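*Asks:* Okay, structure incoming, though there's no sequence with it:
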């Protein structure tokens, strides 16, 4: 937008500061103002020269902030609680606000629409961008794990926290009534009974563990996405034939004029196309966004499409060792409006703002988790795979620790320190942390119920 002014840039800085982001890159401000790159950067240079903003860092690390942040962050004594709370919510771009206005119209005033395959067909990986390219690249730089490490390393390092965060956040968006503390207790207990909400949460946990194990080996594929759906919806669909299966039934979505395609052949074809194109996208953040938006828009399964899209968005992030996306603190109404913008208008403005906001929160959360872990134990790194093998023999096959050590040739002479490490890990093994050793929850629970034989 050529009409972007210095005041527009200053107002964008104020809005970001009110949302808790006190420093912003030029990319953030280009996105927030919808202005051109050259115009926004020219205004920033002038604002810095005049002393209106403070500039820190150099090159890609350059950040800008208001000279006086009190103006943006102070909450007056008369400010309503809802206004104060809004500072913790996404900062909507002008395009997103315009889309919100269109969605505020009554359903009767909006034209019914159905699936448009050109939304995918016209997309050319690495040439087309659903997110602004500079934003996707900035998020990739912020979220990636430094150094060359095997795919899935980042997710494995923060797995215990991720299991709780993503399971609870995604389930809450489906109306799940469990609190975060109740979710943690459920994962420690490991059994759901006849509670559908508990089943939903445990299915999420199992699905995340499945992705962390399978993605580094299998990569992104249609069978993997379909298996992801099957795990997420186990015991939640009346007909087990529908688990991971392309939908054969009519699906209607409430509170929208969008009617998904009801042709199974098209559903299968477009699912293949979505996965194939996502696999070619080099930027993992753009690939994650592409999967999240398009799987929800297509609605290829009888139920569970949105939760499948949320977890599937993590597949490219896993492959490229980026911080996982757990949809932290996302408001259900914001999420619904972001989806409706795609469903009814194929407009991603709301979705881009919501995605970038919550992904930044995920990046910050898991960066702190990583820092809290400190330097990895060299002994654990040395025996990483051996620990997994030994735990499998003891828990799944019920062999004694000594028998496992002898079978794997990991006696004290051959692997000094391993026995003590193994016995210590056996004491700590629970159903909520068993995935790191490729153990299922049921096998682990059975071993625990048997008195932890070793």
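*Replies:* Yep, that arrived. Since we're looking at a predicted model, the values are computed, not measured. Numbers count the residues shown, from 1 in each chain.

*Asks:* going forward, measure contacts and count neighbours with C-alpha atoms only.
*Replies:* Will do.

*Asks:* Can you tell me the centre-most residue of this protein?
*Replies:* Centroid-nearest residue in the chain: residue 325, 2.1 Å away (criterion: CA atoms, centre = their mean).

*Asks:* That one and residue 333: what is the separation?
*Replies:* 19 Å (CA to CA, to the nearest Å).

*Asks:* cool, and residue 171?
*Replies:* 14 Å.

*Asks:* returning to what we had before: pretty sure the residue nearest to the centre of the chain is in a strand, no?
*Replies:* No: secondary structure assignment (DSSP: H, G, I helix; E, B strand; the rest coil) places residue 325 in coil, not in a strand.

*Asks:* this is the other structure I want to compare:
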């Protein structure tokens, strides 16, 4: 049997991965150019290869993907980011709170068990005489990479000289230096007040945003006008009433989670997704996410080894396709790196 998955079959699997189950009629609407016979042939092929299963009979038959199909890389996040947003098969263009809630159910027992083992190992090695130097190294690497994700052009060495020696790099704007130094200020603050962040509140999120955006000409408080996100067809909520309501939902979802790593992920994605501020949203999301980790004696994420396009692509896949797997994978990879490479 030919194991090649056609583009059409891949679209079927992607659609099923997003919505759970679908009938043949629903799948025909997603792929309008396909005939009924061809669709049935594709579905039979996917079932024969253990990638899809059917339930029910006749017109009531619905299809879903199997665990084997879920392990397939249906998307390449970095490649997805580079696609023209207008040419993508976008499923969602508006904020859907239920998608944020699904981030919690994306964790199985193996993922949670691995997180807990990594956190326990990290906690055992804390408190050594090198901890202060390790904290400084983490702050430099986090401030550099988080700023770089936002387009900052400072190198890691430039960032070290700025933070340790107050030396601004030649050929760079003052705003780039301020962005990096604001990261240091914000992380120092959450580190010193770590127990204040065991639960998230609107005040704590706005506090982090204020620290990150000071002296950058960015307005404080919830935005009062619409914003767009470069590179995606997704449009965040426009009215302040909507933003306020959805932010309360995100905060409740974070605080209802029992596992600190899941709290952190929901904050990271939920705040990035909602875009509650005029600017500085993803920076605020990364700091709030780290504040929750630090408050529970978990390793904060530096993102030092993350591929920026893969990270951005994973977020956009969540926005546009409702797919959680890729951003969860990025988070887990960065958590493991931090747990093994820092001793704060």
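*Replies:* That came in fine, so what should we check first? Quantities reported herein were computed from a predicted structural model and do not represent experimental measurements.

*Asks:* Can you pull the TM-score for these?
*Replies:* Put the two chains on top of each other and the TM-score (TM-score structural alignment, normalised by the length of structure 2) is 0.70; 270 aligned residues with a CA RMSD of 3.2 Å.

*Asks:* quick one: which of residue 171 and residue 333 of structure 1 has more around it?
*Replies:* With neighbours defined as other CA atoms under 10 Å, residue 171 of structure 1 and residue 333 compare such that residue 171 has more, 21 against 10.

*Asks:* need the contact list for that one.
*Replies:* Residues in contact with residue 171 of structure 1 (CA atoms under 8 Å, 6 or more residues apart in numbering) are 200, 201, 204, 307.

*Asks:* And it, what's its match in structure 2?
*Replies:* Alignment note (TM-score structural alignment): residue 171 of structure 1 maps to residue 147 of structure 2.

*Asks:* just residue 344 of structure 1 next, same as before
*Replies:* Using TM-score structural alignment as the criterion, residue 344 of structure 1 maps onto residue 320 of structure 2.

*Asks:* Just give the closest residue to its match, not the sequence neighbours.
*Replies:* Among residues not flanking residue 320 of structure 2 along the chain, residue 92 sits closest, at 4.8 Å (CA to CA, 6 or more residues apart in numbering).

*Asks:* what's the answer for residue 24 of structure 2, then?
*Replies:* That would be residue 62: by CA to CA, 6+ apart, it lies 7.1 Å from residue 24 of structure 2.

*Asks:* my guess is the one you found meets residue 26, correct?
*Replies:* No: between residue 62 of structure 2 and residue 26 there is no contact under CA atoms under 8 Å: 9.3 Å.

*Asks:* can you give me the strands for the stretch 51-200 of structure 2?
*Replies:* Per DSSP state E, counting those that start in this stretch, the stretch 51-200 of structure 2 has strands spanning 52-55, 62-65. These are given in chain order.

*Asks:* Same check on the stretch 251-400 of structure 1?
*Replies:* 258-259.

*Asks:* Which stretches in the stretch 351-454 of structure 1 count as helices?
*Replies:* 378-382, 384-395, 401-407, 418-428, 441-449 (DSSP state H, counting those that start in this stretch).

*Asks:* Please convert those to JSON lines, extending it with distance to residue 360 of structure 1.
*Replies:* As requested, the helices of the stretch 351-454 of structure 1 are exported to JSON lines (distance: least, CA to CA, whole Å):
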{"stretch": "helix 378-382", "distance to residue 360 of structure 1": "29"}
{"stretch": "helix 384-395", "distance to residue 360 of structure 1": "31"}
{"stretch": "helix 401-407", "distance to residue 360 of structure 1": "44"}
{"stretch": "helix 418-428", "distance to residue 360 of structure 1": "32"}
{"stretch": "helix 441-449", "distance to residue 360 of structure 1": "31"}
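
*Asks:* Just name the most buried of these.
*Replies:* Among these, helix 384-395 has the highest mean neighbour count (mean count of other CA atoms under 10 Å), at a mean of 19.

*Asks:* Which stretch of structure 2 lines up against it?
*Replies:* Under TM-score structural alignment, there's no match for helix 384-395 of structure 1.

*Asks:* elements contacting that helix?
*Replies:* Packed against helix 384-395 of structure 1 by the contact rule (3 or more CA pairs under 8 Å, 6 or more residues apart in numbering; DSSP states H and E) you find helix 401-407, helix 418-428, helix 441-449.

*Asks:* what range in structure 2 does the second one sit on?
*Replies:* Spelled out, it's helix 418-428 of structure 1. So helix 418-428 of structure 1 sits over no part of structure 2, by TM-score structural alignment.

*Asks:* and what of the last one?
*Replies:* Equivalent residues of helix 441-449 of structure 1 are lacking entirely in structure 2, counting by TM-score structural alignment.

*Asks:* Between helix 384-395 and that helix, find me the angle.
*Replies:* With axes from the mean of the first three to the mean of the last three CA atoms, to 10 degrees as the basis, helix 441-449 of structure 1 and helix 384-395 are set at 60 degrees to each other.
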